[in-house]
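J.: what follows is a predicted structure for the sequence shown.
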Amino acid sequence: MSAVTDTVRIAAPGNPIGRSIRDSLIVAKRNLIRMSRIPEMVIFGLIQPIMFVVLFTYVFGGSIQVGSSTSTQAYREFLMAGIFAQTVTFATAGAGAGIADDMHKGLIDRFRSLPMARGAVLTGRTIADLVQTSLTLVVLAVVALVVGWRTHENVGKVLAGFCLLLLLGYAFSWIGALIGLSVRTPEAATSGGLIWLFPLTFISNAFVDANQMPSFLRHIAEWNPFSATVQASRELFGNLPPGFQASDAWPMQHPVWASLIWSVVIILVFRTLAVRKYRRAAG
């Protein structure tokens, strides 16, 4: 802690924006070091998405129609964008639990005593979570390739698809930060971070073709920010199944733009709310 304190004190003078960036990176480094010392956090974070890949591919593959196809390969390629998106958004619970744990242990109060930008504590935490999510996504992509997932677009588009997924994950980490600041224990943050994610991910186009849903659920799925990122990733990966027809809803017709807009709006809204909550909690 003393090393962090000394570094932050040195970084205190100067341009406020530059100082905020430096402080955020220092906090991010502290969280990454902490994560590296608890490797089971990453391991357990990988188990669930890998189980989803295997179960959905080999249990449901071939029995679920996507577009005009019921082949296992078509469903496997249709599925993976949804699994990737679910993985990056479920990291929300970890972000919330980490911040709640820091609050519970009084670490936030220690940071408050340092001459550092107030928002840097939360920004640093979300950056560290983004790095961890990126590593998880790389491992998951390798597993997907092993079970037969393939992309059919150029490298630039594939990377753009992964960038959209990480942007959505970063946006949702701010929701997790707000939840972590709003509860009293890490356990409550974990529960609060997951309970709303299940309907968000399942009432979407992640695992089934939304066109096959009842009308009222289909409209929810079409305007779900999660669905926009999944659809955008599928297009950028070249994973749209044969005969697939996107609905007339604007987010499904322009999923890349819809994904960017949703993610940026979520970041702006929930970062503002989280920083305000942090200032009140630390005040």
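T.: Perfect, I can see it now.
J.: please count neighbours and contacts with C-alpha atoms only from this point.
T.: Fine.
J.: count the residues that sit near residue 119.
T.: Residues near residue 119, counting by other CA atoms under 10 Å, number 19.
J.: could you say which helix or strand holds the nearest residue to it once chain neighbours are set aside?
T.: Using CA to CA, 6 or more residues apart in numbering and skipping the chain neighbours, the partner closest in space to residue 119 is residue 275 (5.8 Å). Residue 275 belongs to helix 255-282 when elements are defined using DSSP states H and E.
J.: that's a helix at residue 85, yeah?
T.: Yes - under DSSP: H, G, I helix; E, B strand; the rest coil, residue 85 sits within a helix.
J.: tell me how far it lies from residue 217.
T.: Applying CA to CA, to the nearest Å, the value for residue 85 to residue 217 is 19 Å.
J.: same question, residue 138
T.: Look at residue 138 and residue 217: by CA to CA, they are 32 Å apart.
J.: what about versus this one:
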Amino acid sequence: MSASYAAADCWTMTRRELAHWARQPVQVLVGLVFPVMMLVMFGYLVGGGRAVDGAYVDYLVPGMLTLTMVFGLEATMTAVAQDLNKGVIDRFRSMPMADGAVLVGRASADMLQSAVGLLLMTGVGYAMGWRADGGPGAFLGALGLLLLLRFAMLWIGIFLALVAGRAELVQAVQILVWPLGFLSNAFASPASMPDWLGAVVEWNPMSATATAVRELFGNPGGEPGHVTAAVVWPLLLLAVFFPLAVRKFGRLGK
């Protein structure tokens, strides 16, 4: 099958996922509003900025943008599991279409929603007083790092959904997202934590992205040299889980 036909199949599957947005707008809105509520809650109700120099909102917003790239995976994971249970994927695989177009379409729709969510979150951050002082190029680079992290986490979620196979099991697996998200420097500096916990937080791929994004935005908590780690970590995760997901998808029904 030529590349043009494969691209057309992937676009068709992406349009299928986008059509679901029109039929289920509440689910899409909840996915966009939830991280905004988290940002407002931590910024105004909980935030204290332990071991953070400067305004806490300037530290918090990049952390919340990073956290948003990890949360919300359950929607994609559940959709993949539901398609498996309903036999939708089996019907698609019986058609003359590119292998994996279903997964690529789902991933493309998720990335589009993630990009919209990032724009919404940055707008709310500006309304709360946060500012990005690194310049337009650095701003776009930070958004690119955030979307790269999302893309890597997305394929981890797709692989786990294919392994789980059922929506009920997906709900159990998605609980693991919470420790990954909160065991990071999204809300507080590792310097304020016990040494052993700070070491765990420093090794979290999310922390690398959050630190690099803060550096590019010119916000407190940024450290030079973390951009490389923020690129390498997601690429390593993609190198592991993308082929695993494709292989698992190819073996369905065998």
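T.: Alright, I've got the coordinates. Predicted model, so just to flag it, every value in this text is computed and none were measured.
J.: neighbour-wise, which of residue 85 and residue 217 of the first structure wins?
T.: More crowded of residue 85 of the first structure and residue 217, by other CA under 10 Å: residue 85, with 24 against 14.
J.: wait, residue 241 of the first structure sits on residue 66?
T.: Yes - using CA atoms under 8 Å, residue 241 of the first structure is in contact with residue 66, at 6.3 Å.
J.: the more surrounded of those two?
T.: Just comparing residue 241 of the first structure and residue 66: by other CA under 10 Å the higher neighbour count belongs to residue 66, 25 against 21.
J.: the more buried one and residue 54 of the first structure, how far apart?
T.: Using CA to CA, residue 66 of the first structure is found at 18 Å from residue 54 of the first structure.
J.: which residues touch residue 50 of the first structure?
T.: 140, 143 (CA atoms under 8 Å, 6 or more residues apart in numbering).
J.: and residue 151 of the second structure, what's its match in the first structure?
T.: When the first structure is aligned by TM-score structural alignment, residue 151 of the second structure is paired with residue 170.
J.: now its match, what's its secondary structure?
T.: The three-state assignment at residue 170 of the first structure reads helix, by three-state DSSP.
J.: I'd say it and residue 126 touch.
T.: Yes - using CA under 8 Å, residue 170 of the first structure is in contact with residue 126, at 6.8 Å.
J.: so what corresponds to residue 181 of the second structure in the first structure?
T.: Per TM-score structural alignment, the equivalent position to residue 181 of the second structure in the first structure is residue 201.
J.: neighbours around its match, how many?
T.: Residue 201 of the first structure has 22 nearby residues by other CA under 10 Å.
J.: tell me the spacing between it and residue 83 of the first structure.
T.: 10 Å.
J.: repeat that for residue 188 of the first structure.
T.: 25 Å.
J.: what do you get for residue 11 of the first structure?
T.: 40 Å.
J.: swap in residue 271 of the first structure?
T.: Residue 271 of the first structure is 25 Å from residue 83 of the first structure, by CA to CA.
J.: trace residue 24 of the first structure over to the second structure, please.
T.: So residue 24 of the first structure corresponds to residue 10, using TM-score structural alignment.
J.: next up, the contacts around its match.
T.: Contacts for residue 10 of the second structure (CA under 8 Å, 6+ apart) come out as 98, 101-102, 104-105.
J.: which of these fall in helices?
T.: 101-102, 104-105 (DSSP state H).
J.: who wins for most neighbours among the contacts of residue 10 of the second structure?
T.: Ranked by the number of neighbours (other CA under 10 Å), the contacts of residue 10 of the second structure place residue 102 first, at 26 neighbours.
J.: I figured that one hits residue 89, correct?
T.: Yes - counting by CA under 8 Å, residue 89 is a contact partner of residue 102 of the second structure at 7.5 Å.
J.: quick one on the thing from earlier: what number of residues lie near the match of residue 151 of the second structure?
T.: Residue 170 of the first structure - counted by other CA under 10 Å - has 26 other residues nearby.
J.: that one: what's it in contact with?
T.: If you count contacts by CA under 8 Å, 6+ apart, residue 170 of the first structure has them with 126-127, 129-130, 267.
J.: highest neighbour count among these?
T.: residue 126 (28 neighbours).
J.: surely that one meets residue 174?
T.: Yes - using CA under 8 Å as the test, residue 126 of the first structure is close enough to residue 174 to be in contact (7.0 Å).
J.: of residue 188 and residue 83 of the first structure, which one has the most company?
T.: residue 83 (24 against 17).
J.: alignment lookup: that one to the second structure.
T.: With TM-score structural alignment as the criterion, residue 83 of the first structure lines up with residue 64 in the second structure.
J.: what does residue 151 of the first structure give?
T.: The alignment partner of residue 151 of the first structure in the second structure, by TM-score structural alignment, is residue 132.
J.: quick check: which element contains its match?
T.: Here residue 132 of the second structure sits in a region with no helix or strand, counting by DSSP H and E.
J.: next up, the contacts around it.
T.: If you count contacts by CA under 8 Å, 6+ apart, residue 132 of the second structure has them with 139, 217-219.
J.: now, which of those lie within helices?
T.: Short answer: those in helices (DSSP H) are 139, 217.
J.: now stretch 41-50 of the first structure on the second structure. Mean distance?
T.: Its aligned residues in the second structure lie a mean 1.6 Å from stretch 41-50 of the first structure after superposition (mean CA distance after the TM-score superposition for the first structure).
J.: so where is that stretch in the second structure?
T.: With TM-score structural alignment as the criterion, stretch 41-50 of the first structure aligns to 27-36.
J.: cool, stretch 128-141 of the first structure as well?
T.: Using TM-score structural alignment, stretch 128-141 of the first structure corresponds to residues 109-122 of the second structure.
J.: would you mind getting the average deviation of that stretch from the first structure?
T.: Stretch 109-122 of the second structure: mean distance to aligned residues in the first structure after superposition is 1.1 Å, counting by mean CA distance after the TM-score superposition for the first structure.
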